[in-house]
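**Q** the following block contains a protein sequence and its predicted model.
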Amino acid sequence: MFVSLKRVLSWPQLLALGAAGIIGTSWAYMNTRFYSIYGPGGVILGYAIGTLMAFLVALAYAEMGSTIPKAGGEVAFVFPTLGPLGSFFVGWMFILSSVLAGAAFYVIGISLLLSWWLPSLYTIPIYSIAGVPVYLPALLLGITSAILILILNYRSVSLTGQAQLIMFIMLLLAGATILITALFKGSISNFANPSPFPQGENPLGLGLRFGLISIGYLSGFEGLPALAEEIKIKPRTFGLVIAGSVLVAGAFYMTMMFAGSLFVPWQQSYAIAHRGTIELMSRYSIWLGLIAWLASFLGLVTSWIPTVMTTSRMVFALAREGLFPSQFERIHPKYGTPTIALIFVTIISIIFGSLGEQGLIWFLDISGVGLGTCWLLSTLSMILTRRKYPNIPRYFKVPAGYLVGILGSGITLTVILVSIIPGTSLSLVWPYEYMILILWIVLGMIIYPFAKRRMNKLGIETVARNLLGEYYDVIYGKKEAKTETK
C-alpha cells in the first residue's frame, strides 16, 4: 500500500537543510592546515573549482529531483532507467556515505569539538581501535547527542525544519562576525605578502589539487531530493534550492577561508593555531573565540540533522520499493515521520561511531567512494532519462543538459578513481578502508537477491507504483502528472 509523508517544509527551511548540511565544521578547524599546504590563494581557488564541479552535479540532481519528486531521491529517480538493481545500489552507497561518513562521524566529532571546553571527555579509556583509544565520556556524549538528534527528527519534520533554519541564520551571523573581526583586526598583507600561494608552486595546479579535496566538503545537497514528499513548494523552486544550496555553501567556504587568512601571516598560521579559526579568534578575545567555536558547533549540528533526516527517507524509499523490510515504511500517525527508519539509522550510526577517532578517519575516506557512486549514477540517470523519456515534464530543465551530465559524470568518476586507485594523494588506506568498502559491497550483494525475491512477489509494476506514485503514469506515458504545489 502506498504511504506518504507530510508536506510541511518551506523553501527557506529546505535551503537551510541543504546549505548548512554542506557547510559542516571543516572550515573552522582545518583552514590553517590547508593554508600551510596550498596557501590561502590555493584554498580559495580550490573551493571555487570544487564549487563549480559540485554545482554541475547538483544541476543533475535539481533536474531529476524536480522531475520525479518522490521520497528517497536517487532511489526513485534512477529506477526508470537503471531498474531495481541500480535503484538499490545507489541507495546502498548513499547509506554508506551518509551513515558512515555522516552520522557516525558526528557521533565521534561532537566530543572532539566539545573537548575544547571539556578536556575531561578524553579520560577513562575503555578499548582501542587500531591502537587508538576510545574514551567512555566521549562515547557517552556521542550516543546521547545521537539520541537527541533522533528525538528532534522523530517528533516533527516542521519542528526540525524550523530549528535548522534558526541555527543556519545563527551560523551565518557567526560567520559575519568572523569576517568583520578579520577585516578590522587582521591585515590584507597577511593574506597577500609576498603572495597568497606557496613560493614556486603553480596557482592553477594548487587550485585543481585542492579542488578535488574540496568537492568532498561540498557534499550534502544530494540528500535534498530524498525530502521531496515533505516540501510545500513548486517543483521548479525545489530544483533551484537544490542547485542553489551548493552556491551558498561554496560562497560561505570561500569567505571564511579569506577571513581566516587575515589574522596572521598565512605561512605561520598553522604553527600559531593548529585548531584553526577558533584559536585565531581566541587570540583577540575569549568571546570572539567562543563565537568561532559556536559557528563550528552549529555547523556540526546543522549537518547532523539533515544527514539523519535524508538517510532515513532513503531507507524508507527502499522499503517502499520492496528492497528493504516493509517495517521501514512505517510512518508515525501523528508526527508523519518514518519512525523505524529513523531509529535504524541512529542505531547503525552509534555502532559505527563507537569505533572512535580512528573510525572517523576511515569513514571520511570511504565516503568519497560512496558519494561519487551516488553522483555518477544520478548524472547518468539524467542523461538516460532525457534519451528514454524525452516527453515527461521537466520543471527545472538544465540548459545544455547532455553536456552538464557528461561533465558531471566525468567529475564523479574522477572522485571515485582517485579514491580506489592506490598511490594517489586521496587513495584509501590499506587494509582497513579497502576492507570496509569491500565488505559493504559484498553485504549489499548478499542482501539484494533476498530483496529482489520480495520485489518479485509484489510484482514489478506494484513496486514501481509504490516508489514513483503518481509519476509512474507520467513516466510510462499513461497520463500527465499533477504538479505538486502548495
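**A** Happy to help now that I have it.
**Q** only C-alpha atoms for contact and neighbour calcs from this point on.
**A** Fine.
**Q** how about the secondary structure of S128?
**A** strand (DSSP: H, G, I helix; E, B strand; the rest coil).
**Q** need the contact list for it.
**A** V134 (Cα atoms under 8 Å, 6 or more residues apart in numbering).
**Q** give me the nearest residue to the residue sitting nearest the centre point of the chain, chain neighbours excluded.
**A** Centrality entry for the chain: nearest residue to the mean C-alpha point is G220, 2.5 Å, by Cα atoms, centre = their mean. Nearest residue to G220, sequence neighbours excluded (Cα to Cα, 6 or more residues apart in numbering): I22, at 4.7 Å.
**Q** show me what the host helix or strand of the one you found is packed up against.
**A** Here I22, judged by DSSP states H and E, is contained in helix 11-23. Packing partners of helix 11-23 (3 or more Cα pairs under 8 Å, 6 or more residues apart in numbering; DSSP states H and E): helix 157-185, helix 235-260, helix 286-320.
**Q** and the next helix or strand after that helix, which residues are buried?
**A** Tracing the chain C-terminally past helix 11-23 and defining elements by DSSP H and E, one meets helix 26-29 next. Going by neighbour count (16 or more other Cα atoms under 10 Å), the buried part of helix 26-29 is W27, A28, Y29.
**Q** next: stretch 190-203.
**A** N190, F191, A192, P196, F197, P198, P203.
**Q** ok, back up a step: what residues are up against the residue nearest to the centre of the chain?
**A** G18, A19, G21, I22, T307.
**Q** let's bring in a second model and compare:
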Amino acid sequence: MDTKQLKSGETSGRTLSKSISIWGYLGMGIGAVFGSSWLLMTGIWLDAAGGPVNSLIAFIACFLVELPLVLAYYEAVPMIPLAGGELSYAYLGFGNFIGMIVGWFGVLVNIILCAWEVLAITRMLSYMIPAIDKAPALYTIGGAAVTLPAILLGLVVIIGIGFLQYRGTKLSSKFSAINTSIIIILALICVVIGAINFDPANLEPLQIKGTLDGSLSLLAMLPFSIAGWETISKGAQEASSGVSVKKIGLSVVISVGVAITMYILTLIVPTGLMPWQEMSGVTAPFATAMTRIGFPFLGTLLLFAACLGVIGVYNSVFFGATRLLYSLGEYGLIPKKFTKLHRKYKTPTTAIFFVSAIAVIVLFVGQSLFIPLVNVAAVSYIILWGSTLFSVIRLRSKYPDLPRSVKMPGGKPMMIYGSIVSIALLLTMLIPISPAALNWPSEYILLIVLLGLGIVLYFFRDKSMSETERSELILGSLHGKKED
C-alpha cells in the first residue's frame, strides 16, 4: 500500500493534547530509568557481581545488549509517532492479533511497574520513618504484613499521580522534567563531594568472583533497572508544535545514555567512601556512605531524591500504560470505552481510572507480589523491545514509503545482532532449566493469567472495524508530522 494514497483524515486520537516539550520527553525517559535502584540496589548489585570491576563490566554489557533495541526505537518513533508506540509498529508489521499481544504486554509492563513503584515508595518511607514499619499489621498475605500507614501512603501516590495525569499531559510532563532535574542535581552534588573524598582502599578487593561469572550474574538483573526509556514512544503523538519527531526519537537514545552514566557514577563513587562488602547489609548505601564521611544532611537528601525517583517512575509508566490502553481501544483491539477522553483536559479518563484501580488492588495485596511482578515485567520488557526491532525490520519491506527521518544506525549487522539478543533474552526467561527463568510454576501461571486477561478484552473488541480501516486509521494519522 502506498501511504501517499491514503485519504484517512483526522482520528479521534488526534484530539489528545499537544503539549509535551523536548524537556518533557527527556524528563519522562530519564525519570523512568533513573528512579531509585541507584540508591537501594547498589549493595545487592556489588554482592551479585562480586566487586566493583565486575559491576562496571556488567553495566557496560547491559548498555551493549540494549543498544540495538534502543536504536530500533530511534527509527520507529519518528516513523510512527503515535500514542500506541509498540502496538502501532507491531500492528502495521504483523497484523491484528500480534499487534494486540504486543500492545497488551506493553500495558502489563507499565501497570506492573506502577504497582511495583507503589510498593517501593512504602518501603523507602519505612526506611526513613521506622514507625511506619513498626505499625501493627492489618493482615498478612504470603508472609508479608500489610499495614495501615503503608496503604495510606500508597493511596496518596496513586491518587496524586492519577490527578496529575487526569488534569493534562502538559502538567504531568512538566512534573517529570522538574522531578528528574532535582534528582540528577542532588545525585551529582553527592557524586562530586564523594569523588573529592574517594579512598581507593575501599575498593579492595576489586573482585571476589571470576570476571565472566560475576558480570553475568549482575547482567541478568540489570535490564529491569535499565528500562522505562521506551515510555517516550507512547507520548510521541502529544508533542508540542516546536518538537519534531526526529527529536523525540533522539530523546530515547539520550535518556538511556544519561541514565546509564548516572547509574555508573552512583555505583562507583560510594565504593570509594566505605568498604563495598559492607554495602549489601545497608538499605541505602550511597546515603549511608555520605553520612559516614560527615555529610548526614546530604545522605538525607539522597533518600529524598530516591523517593522523588520512585514517584517519577510511577508518573512515566502510568502515562505509558494509559496511552497504550487508549490506542488499543482506538484501533478496535479492546473495548472502545478505553478511548474516552476528558472534554477539557483531553486525557484518556477510562484508562487512567483502570490503571489506578489495578495499582490500588496490588497495594492492598502488599509485598508478597513484589518479586513475581518484577519477573513477569522482565519478560514483558523483552517482548516489547524485541517486537519493535522486528517491526522496524518488517516495515522496511512492507511499507518502504513511510517517511523515515532517521534510520537505525548500524544497518543490517546491528539488526541481526539485536535479533539474536532479543531471542536469547526471551529464551533465558521462559525455558525452565535456565538459571534466569521464571519460578515454576507460580510465575508462569501469573504470566498466563495476565496474558489471558488481554485476550478476554480482545474478544470484546470493536469488531466492526476492518483490517483495512484499521491500517488506514494508523497510517492516515501520520500525515503532517513535523520531521525536522
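**A** Ah, there it is. The structure presented is a predicted model; accordingly, all values stated were derived computationally and were not measured.
**Q** overlay the chains and give the TM-score.
**A** The TM-score (TM-score structural alignment, normalised by the length of structure 2) is 0.92; 468 aligned residues with a Cα RMSD of 1.9 Å.
**Q** if we can go back for a sec, reformat the buried residues of stretch 190-203 of structure 1 as a markdown table; add secondary structure and distance to P125 of structure 1.
**A** Listed next are the buried residues of stretch 190-203 of structure 1 as a markdown table, based on DSSP: H, G, I helix; E, B strand; the rest coil; distance: Cα to Cα, whole Å:
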| residue | secondary structure | distance to P125 of structure 1 |
| --- | --- | --- |
| N190 | helix | 41 |
| F191 | helix | 42 |
| A192 | helix | 45 |
| P196 | coil | 43 |
| F197 | coil | 42 |
| P198 | coil | 41 |
| P203 | helix | 45 |
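**Q** which two of the residues you listed have the greatest separation?
**A** N190 and P203 (17.8 Å; Cα to Cα).
**Q** sec struct for the aligned partner of W104 of structure 2 in structure 1, please.
**A** In structure 1, W104 of structure 2 lines up with W92, judged by TM-score structural alignment. Secondary structure state of W92 of structure 1, per three-state DSSP, is helix.
**Q** for W92 of structure 1, which non-adjacent residue is spatially closest?
**A** With Cα to Cα, 6+ apart, the residue lying closest to W92 of structure 1 is G444, at 7.0 Å.
**Q** list the buried ones in the helix or strand hosting the one you found?
**A** According to DSSP H and E, G444 of structure 1 maps onto helix 432-458. Buried positions in helix 432-458 of structure 1, judged by neighbour count with 16+ other Cα under 10 Å: E433, Y434, L437, I441, G444, Y448, A451, K452, R454, M455.
**Q** how near is the fifth one to L59 of structure 1?
**A** Read that as G444 of structure 1. 28 Å (Cα to Cα, to the nearest Å).
**Q** helices along the stretch 351-486 of structure 1, start to end?
**A** 356-388, 401-420, 432-458, 460-468, 471-475 (DSSP state H, counting those that start in this stretch).
**Q** rebuild these as CSV, extending it with distance to L114 of structure 1.
**A** Below are these laid out as CSV (distance: least, Cα to Cα, whole Å):
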stretch, distance to L114 of structure 1
helix 356-388, 14
helix 401-420, 31
helix 432-458, 27
helix 460-468, 41
helix 471-475, 46
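**Q** what does M281 of structure 1 align to in structure 2?
**A** So M281 of structure 1 corresponds to M290, using TM-score structural alignment.
**Q** tell me the contacts of its match?
**A** M290 of structure 2 neighbours (Cα under 8 Å, 6+ apart): C190, G194, L273, P296, L298, G299.
**Q** next structured bit after the longest helix seen in structure 1?
**A** Across structure 1, the longest stretch assigned as helix under DSSP state H is helix 31-67. Later in the chain than helix 31-67 of structure 1, the nearest helix or strand by DSSP H and E is helix 74-77.
**Q** which residue range of structure 2 does that next one align onto?
**A** So helix 74-77 of structure 1 sits over residues 86-89 in structure 2, by TM-score structural alignment.
**Q** with structure 1 overlaid, how far apart is that stretch on average?
**A** Here the mean offset of stretch 86-89 of structure 2 against structure 1 after fitting is 1.1 Å, by mean Cα distance after the TM-score superposition for structure 1.
**Q** quick check: P413 of structure 2 vs S391 of structure 2, distance?
**A** Distance from P413 of structure 2 to S391 of structure 2, by Cα to Cα: 16 Å.
**Q** repeat for Q367 of structure 2
**A** 36 Å.
**Q** for Y73 of structure 2, same thing?
**A** Distance from Y73 of structure 2 to S391 of structure 2, by Cα to Cα: 10 Å.
**Q** can you pull the buried residues of stretch 388-403 of structure 1?
**A** Applying 16+ other Cα under 10 Å to stretch 388-403 of structure 1 flags I392, P393, R394, Y395, F396, K397, V398, G401, Y402 as buried.
**Q** and if you look at stretch 249-259 of structure 2?
**A** By neighbour count on 16+ other Cα under 10 Å, the buried set for stretch 249-259 of structure 2 is G249, L250, S251, V252, V253, I254, S255, V256, V258, A259.
**Q** isn't the first one up against A72?
**A** Read it as G249 of structure 2. No. G249 of structure 2 is beyond contact range of A72, at 9.6 Å (criterion: Cα atoms under 8 Å).
**Q** that older thread, residue in structure 2 paired with the residue nearest to W92 of structure 1?
**A** In structure 2, G444 of structure 1 lands on G454 (TM-score structural alignment).
**Q** likewise for L183 of structure 1?
**A** In structure 2, L183 of structure 1 lines up with A195, judged by TM-score structural alignment.
**Q** in contact with the closest residue to its match other than its chain neighbours, which residues?
**A** Ranked by Cα to Cα, 6+ apart and with sequence neighbours excluded, the top spatial neighbour of A195 of structure 2 is V269, at 6.2 Å. Each residue near V269 of structure 2 by Cα under 8 Å, 6+ apart is listed here: V191, G194, A195, F198.
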